[in-house]
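Participant: sequence below, structure please.
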Amino acid sequence: MTADLPISRFPVPSLAEMPDDIRERIEAVQEKSGFIPNVFLALAHRPDEFRAFFAYHDALMDKPGNLTKAEREMIVVATSNVNQCQYCVVAHGAILRIRAKDPLIADQVAVNYRKADITPRQRAMLDFAMKVSQSAQEVGEPDFETLKSHGFDEDDIWDITGIAAFFALSNRVANVSGMRPNPEFYAMGRG
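Facilitator: Down below sits the predicted model:
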């Protein structure tokens, strides 16, 4: 049974072993969601990296701006799928379903965002995010012009870039560590 498998191939400290600030953050997440997402536990064995990872995550994902929180999650789901990151597709798919208030959207975006029930603006956003994720060296002025024609400004373009790049790192760490999605994520936001 998958619940019996380890959540990471690397050490996972107990809550009691964690520095106070990390334990308090994890307990706050547990209080809000009803469980501890495995990413928090898996990264806690490297406290300085945990703090840096979540500081950048929060700066990208929780900020106000022209990208909605659901659109930010779309970027994560689409790029994590192409990077074959089970953890991020499942966990952020759950968050996307909740933020978009749509039980179908995460599966559509993960499987093939080009066929998903999204706006042309969102499709252009994901086209760019995928290019950043897979072939950033090819990004050029025509890509920026396409985004601007859909109403994205320079800050939006930076955010799309940052999210795609940050989750490329996250996807690789999750894949190498064998990080497992919590079972709770699979049912969240499905109705």
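Participant: can we go C-alpha only for contacts and neighbour counts from here?
Facilitator: Noted.
Participant: now the helices for the protein?
Facilitator: 20-33, 38-43, 47-61, 69-82, 86-100, 105-112, 120-135, 141-149, 154-177, 184-187 (DSSP state H).
Participant: which helices and strands sit right next to the fifth one?
Facilitator: In this case it means helix 86-100. helix 69-82, helix 105-112, helix 154-177, helix 184-187 (3 or more C-alpha pairs under 8 Å, 6 or more residues apart in numbering; DSSP states H and E).
Participant: let's compare: structure for the following, please.
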Amino acid sequence: MSIIHTPDPAEATGPIAEIYAKDEQDLGYVADYTRVLSANPEAYLAWEQLVKAIVAQLGVRRYELVTLAAAQGVHSEHCRLAHGRKTLKVIDEQQLEPIARDYRDAGLSEAEVAMMEYAERVSTESASMTEADSLRLREVGFTDREIVDITLAAAARNYFSRAIQALAVRVEVPPGISDRLRGALLAPL
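Facilitator: Next comes the predicted model:
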């Protein structure tokens, strides 16, 4: 799991028990990344609220595509797998597999490809980004609010991915991921 000691689900109380219960309901178990990051339940709950605020404006499909691209940029197998599974709620596996392998050649709209390229760049080269990066998003139809939300979604993914990587959380394959999709999500990044 990690060097961080966390309570077993049966022993968790208060906010940690509530956080664990969400994973148990969704996954059937408590993910190691949830256990580790809920060592600070206030920060974990604030993280969930941040994500809800971003998704409320950006929409689930766009949020998940941005998340997959940002996770690719930060080389997060954890988040590629977890959000590959979550993306299956809005994109079927037949379409998601090519997106996971190469979103630029997966039949996405020009706007979705630009959004994902931007999110990946946030993860790999944010310090060298310029106004031109944001202008590209405007050129393909995104509003200022959407550009901010895309940026926040990518940056939030970097926060979460880097934290679980730094804490040496083991990578888990969530239920509902086929071998083919897992291979696409974990293909060399």
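Participant: residue in the first structure paired with Asp144 of the second structure?
Facilitator: By TM-score structural alignment, Asp144 of the second structure lines up with Glu154 in the first structure.
Participant: how many residues are close by the residue nearest to Ile105 of the first structure when sequence neighbours are not counted?
Facilitator: Counting by C-alpha to C-alpha, 6 or more residues apart in numbering, Arg97 is the residue found nearest to Ile105 of the first structure once chain neighbours are left out, at 6.3 Å. As a burial measure, Arg97 of the first structure scores 22 neighbours (other C-alpha atoms under 10 Å).
Participant: in space, not sequence, find me the middle residue of the second structure.
Facilitator: Most central in the second structure under C-alpha atoms, centre = their mean is Thr67, positioned 3.9 Å from the mean C-alpha point.
Participant: residue in the first structure paired with it?
Facilitator: By TM-score structural alignment, Thr67 of the second structure lines up with Val76.
Participant: likewise for His78 of the second structure?
Facilitator: Checking TM-score structural alignment: His78 of the second structure goes with Tyr87.
Participant: so that match sits against Met179, correct?
Facilitator: Yes - in terms of C-alpha atoms under 8 Å, Tyr87 of the first structure counts as a neighbour of Met179; the distance is 6.4 Å.
Participant: map Ala110 of the first structure across to the second structure for me.
Facilitator: Mapped onto the second structure by TM-score structural alignment, Ala110 of the first structure lines up with Ala100.
Participant: on that earlier part again, out of the helices and strands packed on helix 86-100 of the first structure, which is the most enclosed?
Facilitator: helix 69-82 (a mean of 25; mean count of other C-alpha atoms under 10 Å).
Participant: how far is that helix from where the chain is centred?
Facilitator: Centroid displacement of helix 69-82 of the first structure relative to its chain, using C-alpha atoms, centre = their mean, to the nearest Å, is 6 Å.
Participant: same question, stretch 149-166 of the first structure
Facilitator: Counting by C-alpha atoms, centre = their mean, stretch 149-166 of the first structure comes out at 15 Å from the chain centroid.
Participant: for stretch 80-92 of the first structure, same thing?
Facilitator: On C-alpha atoms, centre = their mean, the centre of stretch 80-92 of the first structure falls 8 Å from that of its chain.
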